[in-house]
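A predicted structure for the sequence below; I have some questions about it.
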Amino acid sequence: MTSSGLRRDELAAFLRTRRARLRPAEVGLPEGERRRTPGLRRQEVAQLAGMSIDYYIRLEQGRGPHPSRQVLAAMARALLLSRDEREYLFRIAGENPLPAVGPSREVTPGLRHLIDAMIETPAYLVDAAYQVLAWNRLATYFMGDLSAVPDAERNMIRWTFRQSVTEGHWTDADARRFVHSTVADLRAAYGRYPGDPAIRDLVTELLGTSPSFARLWAEHEVEERRPVIKRVPHPHLGSLEFECRVLLVPETEQRLIVYVPEPGSPTQAVFRRLAERVGS
């Protein structure tokens, strides 16, 4: 260890192993010709991180200068490091990890591919404030085509509390539980990211415009998400029933929301017909 706290050998080994585990497709690069070694090439990591190849090679060889916090953050993004890995990278480089000032809104290539691969399952990705970041074709049958909607308006919680109190999510017991747990989850994010303006502005807006939100917010509930059964009287697809699963993505604290029908059910048959229509 140097006097600055930089552990060059450990940093070099860590960068090599993180680079070796990634496939080009995971970071949006073409596979290209056959590779002699697994993982990304050094020049590819340097390109993704916006640094010179010579500088990155010296870091991997344990003879580079003390990397700045900006360089460390860029390498963490390029190597798709988890939150724990990112913290470890900063510490072995002799730096305190950067604080989490807001929820991650970056969609990794791996998650994008996963969502697209769910051809028979409506799926979409939201951040900790329930801002919709990505979705697949089947999800548009429930949310509409969000590509035509401004980014600021792609928020599940805002949609929910703009609806009339006579609509389905307020009259169905399972749907009400889903709404309650969503608000409780938003409160957890509000406490975790006190400096995030998007979360703060959303809460302030809804407190002023929605008595239902204000009532739930005043309960100060914080809870983990659990699956719920949703029954949807769809205007074009008929009556649908499926399990709404909210899956946490630990490294970004995003949520992958999927609509899972019971195998062999009429809803599964509807989803399959939709998938065939989308793929034709």
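Looks like it came in fine.

only C-alpha atoms for contact and neighbour calcs from this point on.
Fine.

Show me what counts as buried in stretch 212-232.
Phe213, Leu216, Trp217, Val222, Arg225, Val228, Ile229, Lys230, Arg231, Val232 (16 or more other C-alpha atoms under 10 Å).

ok, those vs Met75, which is closest?
The shortest gap between Met75 and any of these belongs to Arg225, at 31.8 Å (C-alpha to C-alpha).

my guess is the closest one is in a strand, correct?
No - membership of Arg225 in a strand is not supported by DSSP: H, G, I helix; E, B strand; the rest coil, which gives coil.

Narrow the buried residues of stretch 212-232 to those in helices?
When helices are assigned by DSSP state H, the members of the buried residues of stretch 212-232 inside them are Phe213, Leu216, Trp217.

export these to CSV and tack on distance to Arg162?
Compiled in CSV, those are given as follows (distance: C-alpha to C-alpha, whole Å):
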residue, distance to Arg162
Phe213, 10
Leu216, 15
Trp217, 16
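
ok, so of those residues, who is nearest Pro194?
Proximity of those to Pro194 (C-alpha to C-alpha) peaks at Trp217, which lies at 15.8 Å.

How about the secondary structure of the closest residue to the closest one other than its chain neighbours?
What sits nearest to Trp217 in space, not counting adjacent residues and going by C-alpha to C-alpha, 6 or more residues apart in numbering, is Val183, at 6.9 Å. Under the three-state scheme (three-state DSSP), the conformation of Val183 reads as helix.

Neighbours of Val183, how many?
The tally of other residues near Val183 (other C-alpha atoms under 10 Å) stands at 24.

which residues touch it?
Ile157, Phe213, Leu216, Trp217 (C-alpha atoms under 8 Å, 6 or more residues apart in numbering).

Apply 10 Å and report the result again.
With contacts defined as C-alpha atoms under 10 Å, 6 or more residues apart in numbering, the neighbours of Val183 are 129-130, 157, 177, 189, 203, 213, 216-217, 219-223.

what helix or strand is Leu256 on?
Assignment of secondary structure by DSSP states H and E places Leu256 within strand 254-260.

sorry, back to before: and which of the ones in helices among the buried residues of stretch 212-232 is nearest to His236?
Among those, Phe213 lies closest to His236 (C-alpha to C-alpha), at 29.5 Å.

Comparison target, given below:
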Amino acid sequence: MSSDADEIGAAVVSDLRRATGRFPDDRHLAALVRDLRTTSARFDELWGSGAVGAHREAHKTIHHPAVGPVTVDCDVLSDGDAELKIVVLTTVPGSEDDSKFRLALLAGVHDTREHARG
């Protein structure tokens, strides 16, 4: 697993641990954690670290079938109390990744139009 994936995984698990502290009586959340700990050794290891936090930002490489790998900044916006999150993916303006990201958006629009006509 890459260090980016390790960092993102650790951040997501610590965010989930934070949610279980905020909602200790949520049976669905408890079941999710129990299932993940049973089926994923990596999750169990991260959960066992005891880290608590909020997943806010990271860099991620997305592999798009039409344009290849695109590195994006991934920011997580949260409203706080309701635990609702919005994930925003951006690229550096004018960069190669920005061009690929825009091409990926156009490829998606093109595919949608083709399916609509078919």
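In hand now; what should we look at? Note that the structure is predicted; figures quoted are calculated from it, not measured.

Just give me the match in the second structure for the residue nearest to Trp217 of the first structure.
Alignment of Val183 of the first structure against the second structure is given by TM-score structural alignment, with Val13 as its counterpart.

Against Lys100 of the second structure, how distant is its match?
Computed with C-alpha to C-alpha, to the nearest Å, the distance linking Val13 of the second structure and Lys100 of the second structure is 30 Å.

export the buried residues of stretch 212-232 of the first structure to JSON lines and tack on distance to Ile115 of the first structure?
What follows is those, written out as JSON lines (distance: C-alpha to C-alpha, whole Å):
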{"residue": "Phe213", "distance to Ile115 of the first structure": "30"}
{"residue": "Leu216", "distance to Ile115 of the first structure": "31"}
{"residue": "Trp217", "distance to Ile115 of the first structure": "31"}
{"residue": "Val222", "distance to Ile115 of the first structure": "28"}
{"residue": "Arg225", "distance to Ile115 of the first structure": "20"}
{"residue": "Val228", "distance to Ile115 of the first structure": "20"}
{"residue": "Ile229", "distance to Ile115 of the first structure": "21"}
{"residue": "Lys230", "distance to Ile115 of the first structure": "20"}
{"residue": "Arg231", "distance to Ile115 of the first structure": "22"}
{"residue": "Val232", "distance to Ile115 of the first structure": "22"}
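
now the angle from the top strand by length along the second structure to strand 85-90?
Longest among the strand segments of the second structure by residue count, using DSSP state E, is strand 68-78. An angle of 140 degrees separates the directions of strand 68-78 of the second structure and strand 85-90 when computed by axes from the mean of the first three to the mean of the last three C-alpha atoms, to 10 degrees.

Could you give the residue range in the first structure aligned to strand 68-78 of the second structure?
Taking TM-score structural alignment as the measure, the first structure aligns residues 238-248 with strand 68-78 of the second structure.

ranges for the strands of the first structure?
Secondary structure of the first structure by DSSP E: the strands cover 123-126, 132-135, 228-234, 238-249, 254-260.

Next up, the contacts around the closest residue in space to Val12 of the second structure that isn't next to it in sequence.
The shortest distance from Val12 of the second structure to any residue that is not its chain neighbour, by C-alpha to C-alpha, 6+ apart, is 5.8 Å, and that residue is His55. Contacts were defined as C-alpha under 10 Å, 6+ apart; by that measure His55 of the second structure touches 7-16, 75-78, 85.

wait, which of the residues you listed is closest to Ala104 of the second structure?
Distances from Ala104 of the second structure to the contacts of His55 of the second structure, taken as C-alpha to C-alpha, are shortest for Asp75 (19.4 Å).

which residue packs closest to that closest one, ignoring adjacent ones?
For Asp75 of the second structure, the spatially nearest residue (C-alpha to C-alpha, 6+ apart) is Glu57, at 4.3 Å.

Map that neighbour onto the first structure.
Residue correspondence to the first structure (TM-score structural alignment): Glu57 of the second structure is matched to Pro227.

thought that match was touching Arg245?
Yes - here Pro227 of the first structure lies in contact with Arg245, judged by C-alpha atoms under 10 Å, at a distance of 4.8 Å.

rewinding a little: let me know the closest of the buried residues of stretch 212-232 of the first structure to Arg77 of the first structure.
Of all these, Arg225 has the smallest distance to Arg77 of the first structure: 27.2 Å, by C-alpha to C-alpha.

ok, the closest one to Tyr124 of the first structure distance?
Taking C-alpha to C-alpha as the criterion, Arg225 of the first structure is separated from Tyr124 of the first structure by 16 Å.

Translate Ser265 of the first structure into the numbering of the second structure.
In the second structure, the residue equivalent to Ser265 of the first structure is Ser95, according to TM-score structural alignment.

residue contacts, its match?
Residues counted as contacts of Ser95 of the second structure (C-alpha under 10 Å, 6+ apart) are Phe101.

can you list the strands of the first structure in JSON lines and add distance to Gln70 of the first structure?
JSON lines is the format used below for the strands of the first structure (distance: least, C-alpha to C-alpha, whole Å):
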{"stretch": "strand 123-126", "distance to Gln70 of the first structure": "27"}
{"stretch": "strand 132-135", "distance to Gln70 of the first structure": "25"}
{"stretch": "strand 228-234", "distance to Gln70 of the first structure": "42"}
{"stretch": "strand 238-249", "distance to Gln70 of the first structure": "24"}
{"stretch": "strand 254-260", "distance to Gln70 of the first structure": "23"}
